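Enquirer: Model the following, please.
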Amino acid sequence: MPKVLQHSGHVLSQLGQEVAQAWSLLIEQYRNDRRLRIFARELVSANLLLIFLPAAVIWAGGAGLIAVPDTDFLHPGRDGSLPEMFNYAQTGLTAAFLFLAWRSGESLACLAWAALFVFVLLDDSLQYHEHMGEWLARVLALTDRDGLRAVDFGELLAWVLAAAVLLPLVAVSALRTAGRERGFAILIGAVFSALVFFGLAVDMLHQFTGLRALTLLEDGGEMLSIAAACILSFGWYRLGRANPGR
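Expert: Next up, the predicted model:
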């Protein structure tokens, strides 16, 4: 058992060093690459505006400061809204940057993560987990329980099925790479975990509690998580172009 723990500690230490290497390279690229800095700042600013503008308008209307207009077009959680369309765009850009990084000579992990973000885009635009969740709830005769709807359990199962197909691809690709490339893949994985947390865990908590504030946390968290992935992916792609033989 001590040998197992020692080996596990060595592996975790190595992974930590690889993540630190990738992060240091990205920070250095950010400092030296004006285009990356502008892209990151504008993307974060646009996300914050699209997240908080509807909330500010609704608050001002509730306080009687303004007449509340129809905010559906600006609401991040509404189908076809401006924030939703913007989220589609930055998700697609994330997948594209990861694909371009792979084409530029980066590890297979970039291609695997690109495929995963393509799935995220298709899930958001085609509502895979909503439709699959409804179908599973009906076929499996799921019932409401503990404050959650049957369709909520169905959506959770839909996510599990998708993860069972896609996550092994990411895991296999990670095993075939090492060094700073694997460190970058872990960074993207951490951001993707945040996306899953806001899109799944916070969504379930919102359904359970009914707190309206959780809607802003869920939608805003998802948008900022994808923005972070987009910035990291663009930075890694720009780093590969600036240092093709690194």
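Enquirer: use CA for all of it now, contacts and neighbours both
Expert: Noted.
Enquirer: how many other residues sit next to residue 176?
Expert: A count of nearby residues for residue 176, using other C-alpha atoms under 10 Å, gives 11.
Enquirer: Same question for residue 164.
Expert: Quick note: residue 164 (other C-alpha under 10 Å) scores 11 neighbours.
Enquirer: For residue 170, see how far away it is.
Expert: According to C-alpha to C-alpha, to the nearest Å, residue 164 stands 11 Å off from residue 170.
Enquirer: same for the helix or strand where residue 59 lies, what does it pack against?
Expert: Using DSSP states H and E, residue 59 falls within helix 34-62. Applying 3 or more C-alpha pairs under 8 Å, 6 or more residues apart in numbering; DSSP states H and E, one finds that helix 34-62 makes contact with helix 2-32, helix 82-103, helix 213-242.
Enquirer: Can you mark which positions in it are buried?
Expert: Counting neighbours by 16 or more other C-alpha atoms under 10 Å, one finds that the buried residues in helix 34-62 are 36-37, 40, 43-44, 47, 50-52, 54-55, 57-58.
Enquirer: cool, stretch 233-245 as well?
Expert: 233-240.
Enquirer: Of those, just say which sits nearest to residue 182.
Expert: residue 236 (12.1 Å; C-alpha to C-alpha).
Enquirer: so the closest one touches residue 27, yeah?
Expert: No - at 10.3 Å, residue 236 does not count as touching residue 27 under the criterion of C-alpha atoms under 8 Å.
Enquirer: Setting the sequence-adjacent residues aside, check what's closest to residue 202.
Expert: residue 218 (5.7 Å; C-alpha to C-alpha, 6 or more residues apart in numbering).
Enquirer: Please generate a structure for the following sequence too, so the two can be compared:
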Amino acid sequence: MKTRFNAFYDRNASLLLLTLLLADLTFLAIYLFHGLTPYFANPLFNLEADNGYAERYQYLKYVGIMVLLSCLCVKRKRLSFLPWILLFAYFLADDAWQLHEELGAWIAERIPYQPPFRLRTQDLGELLVSAMAGLILLPSFLATYYFGPPSVRKIFHDLLLFLALLLAFAVGVDMVHATFIGSPRIELVLGVIEDGGELIAISLFGWYVFLLTRLSSGREAYLLPVFLTPMKVVQTG
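Expert: Got it, this is the predicted structure:
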């Protein structure tokens, strides 16, 4: 029996995804032990710790994704994936140097009103910094998408799916998380959802980009059509 998901199967890519997800789940389990038991008391085991073990692991994934995207540019002989490289370079710099926290704090001091929904001015400042970074990068994405061939546009659609998943956790859940500061148990649960979701989203992004580098000439695998159209099953015998 053959399905459209067969296009996404590559042994090496599948092994990479499995390895990444197992590492993600290990960090999540350690974080739970850190929060609920006296074990793993080192604060670097906290998923939310700046420059903690999980964050350093995420740095490695960012660098790996940038390298793979660079390989795609070489393989396809075009700079179509340069905006994505710049985006992940921003993610890396932001996490490593806490750019949105530092700039967000600077902006928060100048916000003259209290944000709604129990959000802090710090949260609003951080959101504004992330929005500004997105606006700076947006023209390069639009230009590359508009002038790129259909195959690149389809890949962009898939990469945007993973980006949307990442932002749902990094921004959406983070805003909810901020409203429950001071409630340790709820903070722990939301921390698992937020930071665990970010880990998994980046792992999926890395798997897909690695898969693209593995595909032979003339073979493509587009994810969005799988979700937009009913799945067909082809019998082979």
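Enquirer: Would you mind reporting the TM-score between them?
Expert: Once superposed, chain against chain, the TM-score is 0.81 (TM-score structural alignment, normalised by the length of structure 2); 212 aligned residues with a C-alpha RMSD of 2.2 Å.
Enquirer: What separation is there between residue 127 of structure 1 and residue 158 of structure 1?
Expert: 11 Å.
Enquirer: Distance of the aligned residue in structure 2 for residue 41 of structure 1 relative to residue 200 of structure 2?
Expert: Mapped onto structure 2 by TM-score structural alignment, residue 41 of structure 1 lines up with residue 18. Note on residue 18 of structure 2: its distance to residue 200 of structure 2, by C-alpha to C-alpha, is 11 Å.
Enquirer: ditto for residue 70 of structure 2
Expert: Distance, residue 70 of structure 2 to residue 200 of structure 2, using C-alpha to C-alpha: 22 Å.
Enquirer: Please apply the same query to residue 8 of structure 2.
Expert: Applying C-alpha to C-alpha to residue 8 of structure 2 and residue 200 of structure 2 gives a distance of 18 Å.
Enquirer: Neighbour count for these two, which is higher?
Expert: The residue with more neighbours, out of residue 8 of structure 2 and residue 200, is residue 200; 21 against 17, by other C-alpha under 10 Å.
Enquirer: Skip the chain neighbours and tell me the closest residue to the alignment partner in structure 1 of the more buried one.
Expert: Superposed on structure 1 with TM-score structural alignment, residue 200 of structure 2 falls opposite residue 224. Excluding the flanking residues, the one nearest residue 224 of structure 1 by C-alpha to C-alpha, 6+ apart is residue 47, at 6.7 Å.
Enquirer: Can you give me every residue that contacts the one you found?
Expert: 83, 223-224, 227 (C-alpha atoms under 8 Å, 6 or more residues apart in numbering).
Enquirer: any idea how far residue 148 of structure 2 is from residue 112 of structure 2?
Expert: For residue 148 of structure 2 relative to residue 112 of structure 2 (C-alpha to C-alpha), the value is 44 Å.
Enquirer: So for those two, which sits in the more crowded spot?
Expert: The residue with more neighbours, out of residue 148 of structure 2 and residue 112, is residue 148; 16 against 8, by other C-alpha under 10 Å.
Enquirer: can you pull the contacts of that one?
Expert: Contacts of residue 148 of structure 2 by C-alpha under 8 Å, 6+ apart are residue 80.
Enquirer: How many residues are close by the aligned partner of residue 68 of structure 1 in structure 2?
Expert: Matched by TM-score structural alignment, residue 68 of structure 1 corresponds to residue 39 in structure 2. By the criterion of other C-alpha under 10 Å, residue 39 of structure 2 has 12 neighbours.
Enquirer: swap in residue 205 of structure 2?
Expert: Other residues close to residue 205 of structure 2 by other C-alpha under 10 Å number 23.
Enquirer: these two touch, right, it and residue 164?
Expert: No - shown here, residue 205 of structure 2 and residue 164 do not form a contact pair, counting by C-alpha under 8 Å, at 10.9 Å.
Enquirer: follow-up on the earlier one: if you rank the contacts of residue 47 of structure 1 by neighbours, which is first?
Expert: Result: residue 223 is most packed of the contacts of residue 47 of structure 1 (other C-alpha under 10 Å), 28 neighbours.
Enquirer: Excluding chain neighbours, what is closest to it?
Expert: residue 87 (6.3 Å).
Enquirer: What's the one you found aligned with over in structure 2?
Expert: Using TM-score structural alignment, residue 87 of structure 1 pairs with residue 58 in structure 2.
Enquirer: Give me the neighbour count for that match.
Expert: If we define neighbours as other C-alpha under 10 Å, then residue 58 of structure 2 has 21 of them.
Enquirer: Also residue 173 of structure 1?
Expert: Residue 173 of structure 1: 20 neighbours (other C-alpha under 10 Å).
Enquirer: go on, residue 154 of structure 2?
Expert: Neighbours of residue 154 of structure 2 (other C-alpha under 10 Å): 19.
Enquirer: Am I right that it is in a strand?
Expert: No - Residue 154 of structure 2 sits outside any strand when classified using DSSP: H, G, I helix; E, B strand; the rest coil, being helix.
Enquirer: Aligned to it, what sits in structure 1?
Expert: Using TM-score structural alignment, residue 154 of structure 2 sits opposite residue 183 in structure 1.
Enquirer: so what's that match up against?
Expert: Residue 183 of structure 1 touches 15-23, counting by C-alpha under 8 Å, 6+ apart.
Enquirer: Only whichever of the residues you listed are buried, select them in ChimeraX.
Expert: Selection command for ChimeraX covering only the buried members of those, criterion 16+ other C-alpha under 10 Å:
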select :15,18,19,20,21,22,23
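Enquirer: Reformat the contacts of residue 183 of structure 1 into JSON lines and put distance to residue 246 of structure 1 next to each item.
Expert: Listed next are those as JSON lines, based on distance: C-alpha to C-alpha, whole Å:
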{"residue": "15", "distance to residue 246 of structure 1": "19"}
{"residue": "16", "distance to residue 246 of structure 1": "20"}
{"residue": "17", "distance to residue 246 of structure 1": "17"}
{"residue": "18", "distance to residue 246 of structure 1": "15"}
{"residue": "19", "distance to residue 246 of structure 1": "16"}
{"residue": "20", "distance to residue 246 of structure 1": "16"}
{"residue": "21", "distance to residue 246 of structure 1": "12"}
{"residue": "22", "distance to residue 246 of structure 1": "12"}
{"residue": "23", "distance to residue 246 of structure 1": "15"}
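Enquirer: If anything else comes up later, I'll come back, but that's it for now.
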